[in-house]
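Engineer: Sequence and predicted structure, then a few things I'm wondering about:
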Amino acid sequence: MTVIIPGSQRALKVTGPGQFQVSSANAIPTVADDEVLVKVVAVAINPIDGKSAELSPTTGATSGCDFAGSVAQLGSNITKSLKLGDRVCACIFGNNPERLDNGAFSEFVAVPADLVLKIPDSMSYQTAATLGVAVATVGMALYYSLKLPSPLSLKNESRYFLVYGASTAMGTMAIQMAVMSGFSPIAICSPRNYDLVKSLGAVATFDYHSPSCGSEIHDFTNDTLVYALDCIADTSSMTICYKAIGSAGGHYLSLDPFPIRCHTRRSIKPNWISTLTMFNQAVNWQIGYRKEAKPKDRAFGHEWFKTAQELLDNGHVKPHPFKEMIGGLDGIVDGITQVRKSEVSATKLVYTI
């Protein structure tokens, strides 16, 4: 099979704080030895797309993390069994100060071959575009940071696992993985999304609007809760999680830098992760989000995506609900704005390129 790669491409570029513009005649990313070049078919918006451009914009960088498409070029030293034309999905480091030409919101993207998932024949590109960031992030959170049993282990822990922001794409993936690791997930979200999280395995749901939310969870779990994953990471969410964790203490993990003033219990170990460290590149964003290159995170990603591929192949991963939008690359800015204004709930916005 021969894939014709053009000399240039259209891409959504960061032009200033929270500002974007579709640009033509951009370079196609150069493919490293361990990478594949993917012709993008569909992309999905994540909160980080708008947040990173607002807090740490890199003028000229390509935006976007989540994508699905077909393999257009193979690096010379890839370790995963892939061929031209294979349907794949993944996530990539968008708004990357060190690689301006590479981001999901474009026509072609380069990604490490071992960090892609082959899309099942029964799944559309649009559905698959919702998976990359969630699979990578939840893998890092549950199995690298918190060191839960593998979702392939079939263990029954008979313990609770709290997910704040449970109806987000990260939250719904975390619920599924926690169930497969033998835990009983407790979901904190809006009541309108209770049915969604329960359908994925949540054993109990709580409304974050309730002034007694944390105390209610503490009572429900009989003072035994050890693990809390915070997909929101603000003052309110961290406070609720800390109230919910049992008196013996435990682990609080957020997906963004957490407000340090809310670390009010010495018996709880707080931490936050950035999925971008899975690429073993320094995250040279503004202070607060900056991370050094981490080879161990890259090594974890290599193994985790083998596990994730097996789960996907066996039908154990249910993608997040999504809404297919119109406008292609030209429509993405409106979608980013909707997400930043919290006008989107329990749904990912997906665009066909």
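Structural biologist: Thanks, I have it.

Engineer: drop to CA atoms for contacts and neighbour counts, all remaining ones
Structural biologist: OK.

Engineer: Excluding chain neighbours, what is closest to the residue nearest the centre of the chain?
Structural biologist: Closest to where the C-alpha atoms of the chain average out (C-alpha atoms, centre = their mean) is Val133, at 2.7 Å. Among residues not flanking Val133 along the chain, Cys91 sits closest, at 5.4 Å (C-alpha to C-alpha, 6 or more residues apart in numbering).

Engineer: What separation is there between the one you found and Ala32?
Structural biologist: For Cys91, the distance to Ala32 equals 16 Å [C-alpha to C-alpha, to the nearest Å].

Engineer: And for the residue nearest to Val133, the neighbour number?
Structural biologist: By the criterion of other C-alpha atoms under 10 Å, Cys91 has 31 neighbours.

Engineer: cool, Asp313 as well?
Structural biologist: Asp313 has 15 neighbours, counted by other C-alpha under 10 Å.

Engineer: Isn't it up against Pro120?
Structural biologist: Yes: between Asp313 and Pro120 there is a contact at 6.4 Å, judged by C-alpha atoms under 8 Å.

Engineer: Only the buried residues of stretch 336-353, if you could.
Structural biologist: 336-337, 339-340, 344, 346-353 (16 or more other C-alpha atoms under 10 Å).

Engineer: put this beside the first:
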Amino acid sequence: MAQPQNQAAWITAPNKKPFDIQDAPYPSPGLGELVIKSAATAINPVDWQIQARDQGFLKYPFILGEDVAGVVVEVGPEVTRFSKGQRVLAYLDGLGTGNPAHSSFQLYVLAKEILTAEIPDSVAFEQAAVLPIALATSAAGLFQEDALNFPLPSAEEPKPTGKTVLVWGGASSVGATAIQLAVAAGLTVISTASSKNFELVKSLGVSEVYDYKSPSVIEDVVNAISGTDFAGVFDAISETSTFDAVRAILAKLESNVKVVTTSPYDRPTEQPGPKFVIAVTVAQDPHKHVAKAIWNDFVPKALENGRLKTKPNPEVVGKGLHDIQHAVDVLKEGVSAKKIVVNF
């Protein structure tokens, strides 16, 4: 039987805009890989950042995109958890592998079993698409031994650890997922968000949430953490203003807990300093047990029983590859408490 025709939204040269909609090779699954027919993809800041300013590490032409939800159409050797026809979400690490087949702005994608999870029928594809890179980034920061090294999450009732973590930026995609994973790991979570997003953040299980725009936010967070077993910080925003806020909080608490950031820390600091986590590391040695705990053990059960919510909500801004550029532009303009998604 003839292979399906694949197409992709290619970036053909540094800073090239718009994406070029062209044919793409139909992927062939290797060891531990599967082919997914895309139903929805989400847009991430790295997508517009690469298109706006060449990062210097890509070989062009290339395909961007990290989040996909869809249906399994083919499995490779030694894939044991999936079969044709299953509904799944997957984090695609094309930026790490350099292989455009491992990217989501195309009709058929090549995913790794270790970074793929089944989704229940109750979860729509556009909802599922908001999660993958946020899961990978959050898991890397919260559970890897070289990061915060918290206990792995449970899809059932977690055992309380008695420890408290600060998640700065709880209404962001990564922040919302980090909160849920931390709660599922038995941690007490303090967070920040704009006041209009308090209800969203509270619905994810935080103990307290404070307005990051408030002039008293530093004191508010310090007072909330004081007297607890403070175990770390996950800065889901990781901009200059949040680095400064977290540093001020730690200074007032006289605390030396580990801080995780999602972009490089831009302030001089004494070693060991903040830990910059990259999503792809969660599927690499020595961290593969973390990926297994998330995609195999936690996500399918937690989506089914409601302990993992697909937050923030998706905002579908188009259908098909020709709308990828519009979606990237929408995200570049700025969004709050939502994830930009394109359906296929």
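Structural biologist: Sure, I can see it. The structure presented is a predicted model; accordingly, all values stated were derived computationally and were not measured.

Engineer: picking that back up, among the buried residues of stretch 336-353 of the first structure, which two are most distant?
Structural biologist: Largest separation among these by C-alpha to C-alpha: Ala346 and Ile353, giving 22.7 Å.

Engineer: Let me know the next secondary structure element after the helix ranked longest in the second structure.
Structural biologist: With secondary structure taken from DSSP state H, the second structure has its longest helix at helix 240-253. Using DSSP states H and E, the helix or strand that directly follows helix 240-253 of the second structure along the chain is strand 259-261.

Engineer: which bit of the first structure covers that next one?
Structural biologist: Taken onto the first structure by TM-score structural alignment, strand 259-261 of the second structure occupies residues 252-254 there.

Engineer: Have a look at how far, on average, that stretch is from the second structure.
Structural biologist: Compared with the second structure after the fit, stretch 252-254 of the first structure shows a mean deviation of 0.5 Å (mean C-alpha distance after the TM-score superposition for the first structure).

Engineer: who touches that stretch?
Structural biologist: 141, 146, 227-233, 241-242, 268-273 (C-alpha atoms under 8 Å, 6 or more residues apart in numbering).

Engineer: try 10 Å this time
Structural biologist: 141-142, 145-146, 162-164, 226-234, 237-238, 241-242, 245, 258, 263, 268-274 (C-alpha atoms under 10 Å, 6 or more residues apart in numbering).

Engineer: quick one: which of those residues sit in helices?
Structural biologist: Counting by DSSP H, the part of the contacts of stretch 252-254 of the first structure found in helices is 237-238, 241-242.

Engineer: Produce a PyMOL select command limited to the buried residues of the residues you listed.
Structural biologist: Buried subset of these, written as a PyMOL selection, criterion 16+ other C-alpha under 10 Å:
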select buried, resi 237+238+241+242
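
Engineer: And the ones in helices among the contacts of stretch 252-254 of the first structure, which is closest to Met325 of the first structure?
Structural biologist: Nearest member of these to Met325 of the first structure, counting by C-alpha to C-alpha, is Ser237, at 30.1 Å.

Engineer: The second structure: which residue goes with the closest one?
Structural biologist: Using TM-score structural alignment, the partner of Ser237 of the first structure in the second structure is Thr242.

Engineer: My guess is its match contacts Ala193. True?
Structural biologist: No: contact criterion C-alpha atoms under 10 Å: Thr242 of the second structure and Ala193 do not qualify, at 11.7 Å.

Engineer: Show me whatever sits in contact with both of these two.
Structural biologist: 168-169, 212.

Engineer: just checking, what packs against the helix or strand containing Thr137 of the first structure?
Structural biologist: Secondary structure assignment for Thr137 of the first structure, by DSSP H and E: helix 132-139. Counting by 3 or more C-alpha pairs under 10 Å, 6 or more residues apart in numbering; DSSP states H and E, the packing neighbours recorded for helix 132-139 of the first structure are strand 66-74, strand 87-91, helix 169-180, helix 295-313.

Engineer: mind running it again at 7 Å?
Structural biologist: strand 87-91, helix 169-180 (3 or more C-alpha pairs under 7 Å, 6 or more residues apart in numbering; DSSP states H and E).

Engineer: Deepest-packed of those, please.
Structural biologist: Most buried of these, by mean neighbour count (mean count of other C-alpha atoms under 10 Å): strand 87-91, with a mean of 28.

Engineer: So which bits of the helix holding Thr137 of the first structure are buried?
Structural biologist: 132-139.

Engineer: Now render these as JSON lines, adding distance to Lys39 of the first structure.
Structural biologist: As requested, the buried residues of helix 132-139 of the first structure are exported to JSON lines (distance: C-alpha to C-alpha, whole Å):
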{"residue": "Gly132", "distance to Lys39 of the first structure": "16"}
{"residue": "Val133", "distance to Lys39 of the first structure": "18"}
{"residue": "Ala134", "distance to Lys39 of the first structure": "21"}
{"residue": "Val135", "distance to Lys39 of the first structure": "21"}
{"residue": "Ala136", "distance to Lys39 of the first structure": "21"}
{"residue": "Thr137", "distance to Lys39 of the first structure": "23"}
{"residue": "Val138", "distance to Lys39 of the first structure": "26"}
{"residue": "Gly139", "distance to Lys39 of the first structure": "25"}
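
Engineer: now the helix holding Thr137 of the first structure against helix 169-180, angle please.
Structural biologist: In terms of direction (axes from the mean of the first three to the mean of the last three C-alpha atoms, to 10 degrees), helix 132-139 of the first structure departs from helix 169-180 by 50 degrees.

Engineer: mean per-residue distance, helix 132-139 of the first structure to the second structure?
Structural biologist: With mean C-alpha distance after the TM-score superposition for the first structure, helix 132-139 of the first structure averages 1.6 Å from its match.

Engineer: which residue packs closest to the counterpart of Ala184 of the second structure in the first structure, ignoring adjacent ones?
Structural biologist: Aligning on TM-score structural alignment places Ala184 of the second structure opposite Met180 in the first structure. Excluding the flanking residues, the one nearest Met180 of the first structure by C-alpha to C-alpha, 6+ apart is Pro151, at 4.7 Å.

Engineer: before we move on, what about Gln3 of the second structure?
Structural biologist: Tyr26 (7.2 Å).

Engineer: Give me the distance from the longest helix of the second structure to the chain's centre.
Structural biologist: Relative to its parent chain, helix 240-253 of the second structure has a centroid offset of 24 Å by C-alpha atoms, centre = their mean, to the nearest Å.

Engineer: what does stretch 67-84 of the first structure give?
Structural biologist: When distances are taken as C-alpha atoms, centre = their mean, stretch 67-84 of the first structure is centred 21 Å away from the chain's centroid.
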